[in-house]
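In: after the sequence you'll find the predicted model.
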Amino acid sequence: MIKFFFIIPLLLSLIWWQYLRINNWSIEQGKRGFFYIIAFSVALAAFFGLMYGLNHYLN
């Protein structure tokens, strides 16, 4: 499952990019959304990495 973590930000970025295109907004106007996607993805990966580490080393 860990090897598929790169799909989450790619999928979210694609959805955000399509949203920007549909509403005739530029990438520059939607840059903050991409930053939020990256931050969310990093936080999610860090959480799951921490949970994996705790479960792997405490058992």
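Out: Great, that's in hand.
In: from here on, just use CA atoms for contacts and neighbour counts.
Out: Noted.
In: what is the helix or strand containing residue 17 packed up against?
Out: Assigned by DSSP states H and E, residue 17 falls within helix 7-22. Judged by 3 or more CA pairs under 8 Å, 6 or more residues apart in numbering; DSSP states H and E, the packing partners of helix 7-22 are helix 31-58.
In: off-centre distance for the helix holding residue 17?
Out: Here helix 7-22 shows a centroid-to-chain-centroid distance of 10 Å under the convention CA atoms, centre = their mean, to the nearest Å.
In: stretch 30-39 too?
Out: 9 Å.
In: same thing with stretch 2-12?
Out: That offset, for stretch 2-12, works out to 7 Å (CA atoms, centre = their mean).
In: want to compare, so here's the second one:
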Amino acid sequence: MFRVLFLLPLLACLGWYLFLRHYGVPIKKGRKGFIYILVFSTAVLGFFILMMRLTNSQ
């Protein structure tokens, strides 16, 4: 599961982009959503890295 975690922000950004295009919202107005997606994905990745360090799993 950890190997494919990089897909989380890619799929979420793609979904957000498609949502914006469907409703005719300019990308500049939807930029905040991309930032939220990247911050959330970074937090999830950080959590998993922390858990791996705490449990000493390789």
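Out: Arrived safely, thanks for sending. This structure is a prediction, so every number in the text was calculated from the model and none was measured.
In: what residue is smack in the middle of structure 2?
Out: Most central in structure 2 under CA atoms, centre = their mean is residue 9, positioned 2.7 Å from the mean C-alpha point.
In: dump the residue contacts of that one.
Out: Taking CA atoms under 8 Å, 6 or more residues apart in numbering, we find residue 9 of structure 2 in contact with 37, 38, 41.
In: show me the contacts for residue 19 of structure 2.
Out: Going by CA under 8 Å, 6+ apart, the list of residues near residue 19 of structure 2 is empty.
In: before we move on, the earlier item: list buried residues within the contacts of residue 9 of structure 2.
Out: Buried members of those, counted by 16 or more other CA atoms under 10 Å: 37, 38, 41.
In: dump these into a markdown table; add distance to residue 47 of structure 2 as well.
Out: Shown next, in a markdown table, are these (distance: CA to CA, whole Å):
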| residue | distance to residue 47 of structure 2 |
| --- | --- |
| 37 | 15 |
| 38 | 14 |
| 41 | 10 |
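In: what is the nearest of the residues you listed to residue 55 of structure 2?
Out: Residue 55 of structure 2 lies nearest to residue 41 out of those, by CA to CA, at 21.3 Å.
In: just checking, the closest one touches residue 8?
Out: Yes: if you go by CA atoms under 8 Å, residue 41 of structure 2 and residue 8 touch, sitting 6.8 Å apart.
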